[in-house]
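1. Sequence and predicted structure are below.
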Amino acid sequence: MPEPYPTRPKRRGRLLRYGAALLVLCGVAAYLVVQYVTGGPGARGCRVVGGGKDGASYEFTPEQAVNAATIAAVGTGRNMPERAITIALATALQESGLRNLEHGDRDSLGLFQQRPSQGWGTERQIMDPAYSAGIFYAHLAEVPDYIGLPLTVAAQRVQRSGYPEAYAKHEPDAELLSAALTGHTAATLTCAGRPERTTAQTGPNAVRAALVRDFGRDALRETNAVVGGTPVPSPSPSPSVTATARGRTVTVPVSEEARGNAASAGLRERERGWQLAHWAVANSSALHIQRVFYADREWTARDGGGTWHRVGTGGAGGAEKSAGSVRIVAGQ
């Protein structure tokens, strides 16, 4: 009599193969999702290069770019020197990786891992990057001769960290970021890839609100300007910030920042202009900024944002050359 057909072992083997195939598919799907969100072709990323010939560069994420730009803007708004901004950026790189963390050691929070229990502010305040940067600078300014101190010593006088030597390793990257985000180097910060998917407001009004957030209310000098429902006092002369070009362009003149003799005033104007231009590129993903113009240069999100082009040569906006102002074109 023939033996029964072994259906159960075959069925079990088929189920195992199906299960293995399903696991492989899930793995591939997960990989593709990760590539879309954090890496792979088209993923958003930013890069800053040094102004020298050593080829130094630093690559970072859009989140880090926004936070770094805020730290720099708050520092210059307080008239802090570039060295102070380098110290702040190196500190934030060590403490949080330039991310606004909602957790940390004990009750530490935010970019600088400041503790509400130690008098740094409320949790809500510390989670505001502009506030946390401002309170860091306030403490740094009280450190005697902090400009002349080694970076790790100056940072430690403020932070009182358990790992005081850790700040030093971030100094080279912080110097690159500081030089770009204070405008001391021109056309050195770029961002490329897809903009963030966000439910937050974008467009010119969002750009204006972000300028106020980082640079303070002096950044908006437009007659009858309103941000977040609050009127902004109009200084004289005005306007200094206007929305033009089909309502999508925010133009920020920088010539009013210049003071003193012509040479030093011109230098300060260029630095202010490049600070604002690099700030706009750093915020391009979050605010859906499409183009930035300053001096004879243009950055365009549509071409991947890999480089700054000279207007009239490699750029698409030869007729829109920017003189004495930064022009920021925002999407809706």
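-> Alright, I've got the coordinates.
2. rest of the way, CA atoms for contacts and neighbours
-> Fine.
3. G193: how many residues sit nearby?
-> Residues contacting G193 under the criterion other C-alpha atoms under 10 Å number 20.
4. mind listing what the nearest residue to it once chain neighbours are set aside touches?
-> In this structure, G193 finds its nearest non-sequential neighbour in R44, 4.1 Å apart by C-alpha to C-alpha, 6 or more residues apart in numbering. Under the criterion of C-alpha atoms under 8 Å, 6 or more residues apart in numbering, the neighbours of R44 are T38, T61, P62, C191, A192, G193, R194, P195, E196, S285.
5. how near is the third one to A43?
-> With distances defined as C-alpha to C-alpha, to the nearest Å, the gap from P62 to A43 amounts to 10 Å.
6. And the last one, by the same measure?
-> In this structure, S285 and A43 are separated by 11 Å, where distance is defined by C-alpha to C-alpha.
7. Over to the fourth one?
-> Applying C-alpha to C-alpha, the value for C191 to A43 is 10 Å.
8. Can you list the residue ranges for helices in the protein?
-> For the chain, applying DSSP state H gives helices covering 7-38, 62-77, 82-96, 123-126, 129-140, 151-159, 171-181, 204-215, 262-282, 284-287.
9. can you put those helices in CSV and add distance to T300?
-> Formatted as CSV, these follow (distance: least, C-alpha to C-alpha, whole Å):
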stretch, distance to T300
helix 7-38, 21
helix 62-77, 16
helix 82-96, 26
helix 123-126, 34
helix 129-140, 27
helix 151-159, 35
helix 171-181, 18
helix 204-215, 16
helix 262-282, 9
helix 284-287, 10
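10. Structure two is appended below for comparative analysis:
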Amino acid sequence: MGSSRPVAGGTSRAARPLPVGRYRLRRLLIGSAVAALLVALAGLGLFTVRWASGPTCQARAGGSTFAFTPEQTGHAATITAEAIRRGLPARAATIALATALQESGLRNLDYGDRDSVGLFQQRPSQGWGSVPQIMDPTYAAGAFYDALVKVDDYESRPITEVAQEVQRSAFPTAYADHEGEGRVLASTLTGHSPAGLGCRLGRAAAADPAQVSAVLGAQLGVSATASRGALTVHTSTATRAWQVASWAVAQAERYGIVAVDVADKRWERAAAGASLVWQDTQESADGTTVTLHLAP
């Protein structure tokens, strides 16, 4: 009595038809689930199309390749430039980039958990600075490095431990998820992986040579000479030249840079896939001089 097991010639309780109300509810739930799945698939399709044909950047180093938006590479260039300006090792940039990827997706967010804002989701109430200061990517990166260099053996310890000492996150192990991306970005942007960063971009807005020159000086500490729609930067080493060249590609979307020449390589802005890689120019150019061509 009360068993749900089938009875010869009858129907078990578990197998009986559902009441009409419950049947309609089940149909509604199934329909909602199907609709949600279709929306998710549509979003995946848009995501795929975006990476396949829209503005995107690729960083390649050590056999690994990662894709980023132009916004992300621009912020990555600013974060890395601050490490270079301070004379910090590439490992410092790797830690900072992995942290920013975890905290904000390398986006300069004006919101977050409680009063957290910016690339690193730093909190004014915890002494990181005012909201306007933290929303300045250069200031935010500098504040991160100020804390990072106080961590003992930060260059050799696991990134999860180091980033956690700086950030005090509720999810300390998540930083390691982005270590590979951070390392590849840092390697290209510090000049250790020449020609490792390329961006596929649409038509450029008109550039302001004075602005680009000023930002180059502020972020990388180099001087640029303007002539006929281009800026020329003379550096002391090939690595330094590739720091400038990679910065220029990463910031091309924001500052209207249409091409970059260094050594016997050229990156040229285009909506085609060829712009994701540097091209050989077959010219014997000076490996320490970088030329940035600007949109008129």
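-> That came through, no problem. Values in this document were obtained by computation on a predicted structure and should not be read as measured data.
11. where's R12 of structure 1 relative to R197 of structure 1, distance?
-> 44 Å.
12. Please apply the same query to Y36 of structure 1.
-> In this view, Y36 of structure 1 and R197 of structure 1 are 12 Å apart by C-alpha to C-alpha.
13. of C191 and A43 of structure 1, who's got more company?
-> Using other C-alpha under 10 Å as the criterion, C191 of structure 1 and A43 rank with C191 on top: 29 against 17.
14. Which residue lies closest in space to the equivalent of the more buried one over in structure 2, excluding its sequence neighbours?
-> In structure 2, C191 of structure 1 lines up with C199, judged by TM-score structural alignment. Closest residue to C199 of structure 2 apart from its sequence neighbours, by C-alpha to C-alpha, 6+ apart: C57 at 4.0 Å.
15. Map the residue nearest to G193 of structure 1 onto structure 2.
-> Looks like R44 of structure 1 aligns to P55 there (TM-score structural alignment).
16. Quick check: the gap between its match and P132 of structure 2.
-> Distance of P55 of structure 2 to P132 of structure 2, computed by C-alpha to C-alpha: 29 Å.
17. got it, and A230 of structure 2?
-> 33 Å.
18. For the two, work out which one has more neighbours and name it.
-> The neighbour comparison of A230 of structure 2 against P132 (other C-alpha under 10 Å) goes to A230, with 20 against 12.
19. Surely the more buried one touches P296?
-> No. Under the criterion of C-alpha atoms under 8 Å, A230 of structure 2 makes no contact with P296, lying 9.7 Å away.
20. what touches both of those two?
-> In contact with both A230 of structure 2 and P296: no residue, using C-alpha under 8 Å, 6+ apart.
21. ok, now which ones touch the closest residue to R302 of structure 1 other than its chain neighbours?
-> Leaving aside its sequence neighbours, R302 of structure 1 sits nearest to Q290 (C-alpha to C-alpha, 6+ apart; 6.9 Å). Neighbouring residues of Q290 of structure 1 by C-alpha under 8 Å, 6+ apart: S284, T300, A301, R302, I328, V329, A330, G331.
22. hmm, try it at 6 Å
-> T300, A301, V329, A330 (C-alpha atoms under 6 Å, 6 or more residues apart in numbering).
23. Out of the residues you listed, which is nearest to L98 of structure 1?
-> Nearest to L98 of structure 1 among the contacts of Q290 of structure 1, counting by C-alpha to C-alpha, is A301 at 23.1 Å.
24. neighbours around whatever residue of structure 2 lines up with the closest one, how many?
-> By TM-score structural alignment, A301 of structure 1 lines up with R269 in structure 2. By other C-alpha under 10 Å, the residues close to R269 of structure 2 number 25.
25. Also the one 10 residues further on?
-> Counted with other C-alpha under 10 Å, the neighbours of Q279 of structure 2 add up to 15.
26. do the same with F112 of structure 1
-> If we define neighbours as other C-alpha under 10 Å, then F112 of structure 1 has 28 of them.
27. What residues sit buried inside stretch 83-98 of structure 1?
-> By 16 or more other C-alpha atoms under 10 Å, the buried positions in stretch 83-98 of structure 1 come out as 83-98.
28. Which stretch of structure 2 lines up against that stretch?
-> Mapping stretch 83-98 of structure 1 onto structure 2 (TM-score structural alignment) gives residues 91-106.
29. starting at the chain centroid, how far to the matching stretch?
-> 9 Å (C-alpha atoms, centre = their mean, to the nearest Å).
30. outside of it, which residues touch it?
-> The contact list for stretch 91-106 of structure 2, computed with C-alpha under 6 Å, 6+ apart, reads Q72, T80, L119, F120, Y175, H178, E179, G182, R183, A186.
31. Can you turn the buried part of the residues you listed into a ChimeraX selection?
-> Buried members of the contacts of stretch 91-106 of structure 2, defined by 16+ other C-alpha under 10 Å, are picked up in ChimeraX with:
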select :72,80,119,120,175,178,179,182,183,186
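32. ok, the contacts of stretch 91-106 of structure 2 vs A206 of structure 2, which is closest?
-> So of the contacts of stretch 91-106 of structure 2, ranked by how close each gets to A206 of structure 2 (C-alpha to C-alpha), first place is Q72, at 21.4 Å.
33. To which residue of structure 1 is that closest one aligned?
-> Using TM-score structural alignment, Q72 of structure 2 sits opposite Q64 in structure 1.
34. what does D136 of structure 2 give?
-> Alignment note: D136 of structure 2 maps to D128 in structure 1; criterion TM-score structural alignment.
35. How many residues are close by the closest residue in space to that match that isn't next to it in sequence?
-> Distances taken as C-alpha to C-alpha, 6+ apart put G110 closest to D128 of structure 1, at 7.7 Å, once the chain neighbours are dropped. By other C-alpha under 10 Å, 26 other residues sit near G110 of structure 1.
36. what sits against G110 of structure 1?
-> By C-alpha under 6 Å, 6+ apart, the neighbours of G110 of structure 1 are N100, L101, I126, M127.
37. Out of the residues you listed, the closest to S322 of structure 1 would be?
-> For the contacts of G110 of structure 1, the residue nearest S322 of structure 1 by C-alpha to C-alpha is N100; the value is 33.9 Å.
38. ok, the closest one to T122 of structure 1 distance?
-> Distance from N100 of structure 1 to T122 of structure 1, by C-alpha to C-alpha: 15 Å.
39. And L287 of structure 1, by the same measure?
-> Remark: distance between L287 of structure 1 and T122 of structure 1 (C-alpha to C-alpha) = 27 Å.
40. So for these two, which sits in the more crowded spot?
-> A count of neighbours by other C-alpha under 10 Å puts L287 above the other of L287 of structure 1 and T122, at 25 against 12.
41. Just confirm the residue nearest to C199 of structure 2 contacts L197, I think it does.
-> No. If you go by C-alpha atoms under 6 Å, C57 of structure 2 and L197 don't touch, sitting 7.2 Å apart.
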